[in-house]
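Asks: I'd like to go over a predicted model; first the sequence, then the structure.
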Amino acid sequence: MNPPTANPVLPADAPREDPSTVEALPAVPPAANPSDAGNPTAAAGRPATASPGSSSSAP
């Protein structure tokens, strides 16, 4: 006799969390976090974005 298979209602590869909630967590882009506006160390590991007065935004 074959061993019982995984629950047919919830396959083993089904996500445990709703993916829509996981994707919606970063509502504010990390580089736009106001708490990091004057802290270059906190934003050092984040993708660089041109901010007002930034020398990296050369024309």
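Replies: Okay, I see it.

Asks: hey, let's count contacts and neighbours off CA atoms from now on
Replies: OK.

Asks: Neighbours of Val22, how many?
Replies: Neighbours of Val22 under the rule other C-alpha atoms under 10 Å: 9.

Asks: For it, give me its contacts.
Replies: Contact partners of Val22, counting by C-alpha atoms under 8 Å, 6 or more residues apart in numbering, are absent.

Asks: And here is the other one:
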Amino acid sequence: MEITKKDLFFCYDVQLCRYLRSKGFYYLLSAISNANQRFWLYAQSRELREAIDEYKTNKN
């Protein structure tokens, strides 16, 4: 099975990362981008997408 970018979610938002952690999601890795920005990499899933949508709704 080949993993592509669509299978991954790159999170550059510290607050979103904390929110996802509070919902029980764990990132696969944390790293620094070439632009010197920290990001967290998650495996894409329906549950993750729903949590992100919930975060965006509550944020506004």
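Replies: Nice, thanks for sending it over. All values derive from a computational prediction rather than experimental measurement.

Asks: Could you tell me the TM-score of the two chains?
Replies: TM-score for the superposed chains, counting by TM-score structural alignment, normalised by the length of structure 1: 0.22, backed by 24 aligned residues with a C-alpha RMSD of 3.7 Å.

Asks: who does the longest strand anywhere in structure 2 touch, helix- and strand-wise?
Replies: As far as residue count goes, and with DSSP state E defining each element, the longest strand of structure 2 is strand 38-43. Using 3 or more C-alpha pairs under 8 Å, 6 or more residues apart in numbering; DSSP states H and E as the contact definition, the elements that strand 38-43 of structure 2 packs against are strand 8-11, strand 29-32.

Asks: Following element in sequence after the first one, please.
Replies: Once strand 8-11 of structure 2 ends, the next helix or strand along the chain (criterion: DSSP states H and E) is helix 14-22.

Asks: got the contact list for that following helix?
Replies: Where contact means C-alpha under 8 Å, 6+ apart, the residues beyond helix 14-22 of structure 2 that reach it are Cys11, Tyr26, Trp40, Leu48, Ala51, Ile52, Tyr55.

Asks: and the fourth one, which of the three is it?
Replies: If I follow you right, that is Leu48 of structure 2. In three-state terms, and counting by DSSP: H, G, I helix; E, B strand; the rest coil, Leu48 of structure 2 is helix.

Asks: Next, the buried residues of the one helix or strand Ser20 of structure 1 maps to.
Replies: Ser20 of structure 1 is part of helix 19-23 when elements are defined by DSSP H and E. Taking 16 or more other C-alpha atoms under 10 Å as the basis for neighbour counts, none of the residues of helix 19-23 of structure 1 comes out buried.

Asks: list the contacts for Phe10 of structure 2?
Replies: Residues Phe39, Trp40, Leu41, Tyr42 are the ones in contact with Phe10 of structure 2 under the rule C-alpha under 8 Å, 6+ apart.
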